[in-house]
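Engineer: could you work out the structure for the sequence below:
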Amino acid sequence: MATLAPGAAPLTAEARERRFFFIMACAMAATIVAGFSLNIAMGRSSFAAPPVVHGHGVIFMGWLALYLAQAFTIASGRRALHIRLGKVAYVWIPLMVLAGGIIMLRSARVHGGPPFFALNEFLISNLALLVCFAGLALWSLRIRRHSGWHRRLMLVAVAVLTGPGLGRLLPMPLMIPYGWTASFLATLIFPAIAMMADRRRHGRVHPAYWWGTGIYAGTFVISMLLAFSPLGYAITERIVAGTPGAERPMHAFLPPGFTM
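Structural biologist: Down below sits the predicted model:
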């Protein structure tokens, strides 16, 4: 797909753009897989987890597979298959919100979530960003006939999901108490690369990136303001009340005896 046979016509601008989005899809998927794989390799997580955790993993990895398939089918000219697969996303995205919400609440209650993040930001900002992903992805699907908007909004939506992968690759213990913000800022590298590619190819950045990235950044800021407000603290405390998660400090911390 990326190499032309001798004597073949050069790729059209549309074909080059489709190839770019396929490469970006691969890069984002690889980032997420690498983060979770590193966790397993270092013994921070294992396959000996309850079924609900495995179900969450299957649903989210299934989305990555669907996104890669969609990027590949359109880049390789299989438009009819691309359209048929796209209908699956209407069901898969709400399923992701449900599964993600369940696993976040479970994590907060069972062990207080990752200690390198404040419990309130892990719960409230995390849930808000998951909803942001769903909103951007569904918006992208609703305007799929406008391919420029469709593919760019979906790229920003999937960039939101790279946060957990990047959070497992970054040295979070060294970033306390700014680890959550650092992981958010790291995800912006994907929209930034895409914006630079737009400017190079078209001389300007497509408005879909400004809207998508603006909504994403705005959601993050608002969710953090809420998380660290009296209301945010009260919501968090109520959710974990009477569970093991309530025993950890609200703020980010290094567990006793932790080593890098």
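Engineer: going forward, measure contacts between C-alpha atoms and count neighbours the same way
Structural biologist: OK.
Engineer: ok, for Met224, nearest residue in space, not its chain neighbours?
Structural biologist: Ser125 (6.0 Å; CA to CA, 6 or more residues apart in numbering).
Engineer: measure Ala134 to Leu226 for me?
Structural biologist: 20 Å (CA to CA, to the nearest Å).
Engineer: correct me, but the residue nearest to Met224 touches Ser223?
Structural biologist: Yes. Under the criterion of CA atoms under 8 Å, Ser125 makes contact with Ser223 at 4.8 Å.
Engineer: how about this one, so we can line them up?
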Amino acid sequence: MATVAGTFSFRDKRPDLLSGTPRAHAIDRWIFVAMAAWYIAIVLTGFIPDAIGMVAAANAGLRPPLPIILHVHAVVMGSFLLLLLAQSVLMATGRCELHKRVGIAAFALVPVLVVVGLLLAPTIYREFWNMAQTAPPELKAKLQFRMLMLNDILLMQIRIGILFPLFMGIALAARGRNAGLHKRMIFLATAMPMPAAIDRMHWLPNTIPASAVGTDLYILAAVSPLFVWDIVRNRRVHEAYWIWLGISLPFCAVV
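Structural biologist: Purely as a prediction, here's the structure:
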């Protein structure tokens, strides 16, 4: 990861209007704050209605009780997103030194988030599988369809468990040496777990469980505001996007 960050640190000396140069446009300062808020909005839109439904279903005996690890994951992921928002605001308001000090928390929070996520996925899968074995006939058909969904979700969780820490590692390795790569890769890494929220928006057209293409397109849509503004201001595709796509596409093809 450090090798990747180091390789790109000195390759491109062209100005980056979103970092490291005087920012002539107010959006250059606040686009990352807007992206953090946008990610939080996606997560809340996906998870709040689903959480209400899960609690009601658990109370009615239509799904297993909510495991403790699910609540832990919600707290850790929420903390990470709030850290992302706070860090973006600190940079937008010029408090760089405080940003660097607060950012140390990411070195602890990211590994915890990865471990909790890896524990959560098989826990949910196992609970539904156990319930499907003993469910009455009228409920078994619904649970079997849910298991098909969980098969796809489990594969996607494995992909997230690999790519999120990889991209976040590249971002943290670039910290202090390549501000442009660091900040963009932070947001591109954070987009990787977004399917957890997107796939809960059942009103969105999607290709799940037939394929993950629909979800992958929504990930691209989630990062598109930053990408579009980047192109408008810098007139080029920043190296961070090439790294992100180059590593992600093979995983998307497999899963």
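Engineer: hang on, the earlier thing: mind checking which of Ser125 and Ser223 of structure 1 has more residues around it?
Structural biologist: Neighbour comparison, Ser125 of structure 1 and Ser223: the larger count goes to Ser125, with 24 against 21 (by other CA atoms under 10 Å).
Engineer: residue in structure 2 paired with the more buried one?
Structural biologist: Correspondence of Ser125 of structure 1 to structure 2, assessed by TM-score structural alignment: Met156.
Engineer: burial of Ala99 of structure 1, as a residue count?
Structural biologist: Counted by other CA under 10 Å, the residues lying close to Ala99 of structure 1 total 19.
Engineer: need the counterpart of it in structure 2.
Structural biologist: Using TM-score structural alignment, the equivalent of Ala99 of structure 1 in structure 2 is Val116.
Engineer: what's the burial count for the closest residue to its match other than its chain neighbours?
Structural biologist: Nearest residue to Val116 of structure 2 in three dimensions, chain neighbours excluded: His73, at 5.9 Å (CA to CA, 6+ apart). By the measure other CA under 10 Å, the count of residues near His73 of structure 2 is 19.
Engineer: so how far is Leu113 of structure 2 from His73 of structure 2?
Structural biologist: Applying CA to CA to His73 of structure 2 and Leu113 of structure 2 gives a distance of 7 Å.
Engineer: swap in Met201 of structure 2?
Structural biologist: Going from Met201 of structure 2 to Leu113 of structure 2 by CA to CA gives 22 Å.
Engineer: between the two, which one's more packed in?
Structural biologist: Taking other CA under 10 Å, Met201 of structure 2 and Leu113 do not tie; Leu113 has more neighbours (23 against 18).
Engineer: what does Ile59 of structure 1 align to in structure 2?
Structural biologist: Under the alignment (TM-score structural alignment), Ile59 of structure 1 pairs with Val76 of structure 2.
Engineer: that match is in contact with Leu109, isn't it?
Structural biologist: Yes. Under the criterion of CA under 8 Å, Val76 of structure 2 makes contact with Leu109 at 7.5 Å.
Engineer: of those two, who's got more company?
Structural biologist: The residue with more neighbours, out of Val76 of structure 2 and Leu109, is Val76; 18 against 15, by other CA under 10 Å.
Engineer: assign that one to helix, strand or coil.
Structural biologist: In three-state terms, and counting by DSSP: H, G, I helix; E, B strand; the rest coil, Val76 of structure 2 is helix.
Engineer: which residues touch it?
Structural biologist: Contacts of Val76 of structure 2 were listed using CA atoms under 8 Å, 6 or more residues apart in numbering, and they are Leu109, Val112, Leu113.
Engineer: repeat that for Ile239 of structure 1.
Structural biologist: Applying CA under 8 Å, 6+ apart to Ile239 of structure 1 gives the contacts Leu105, Arg109.
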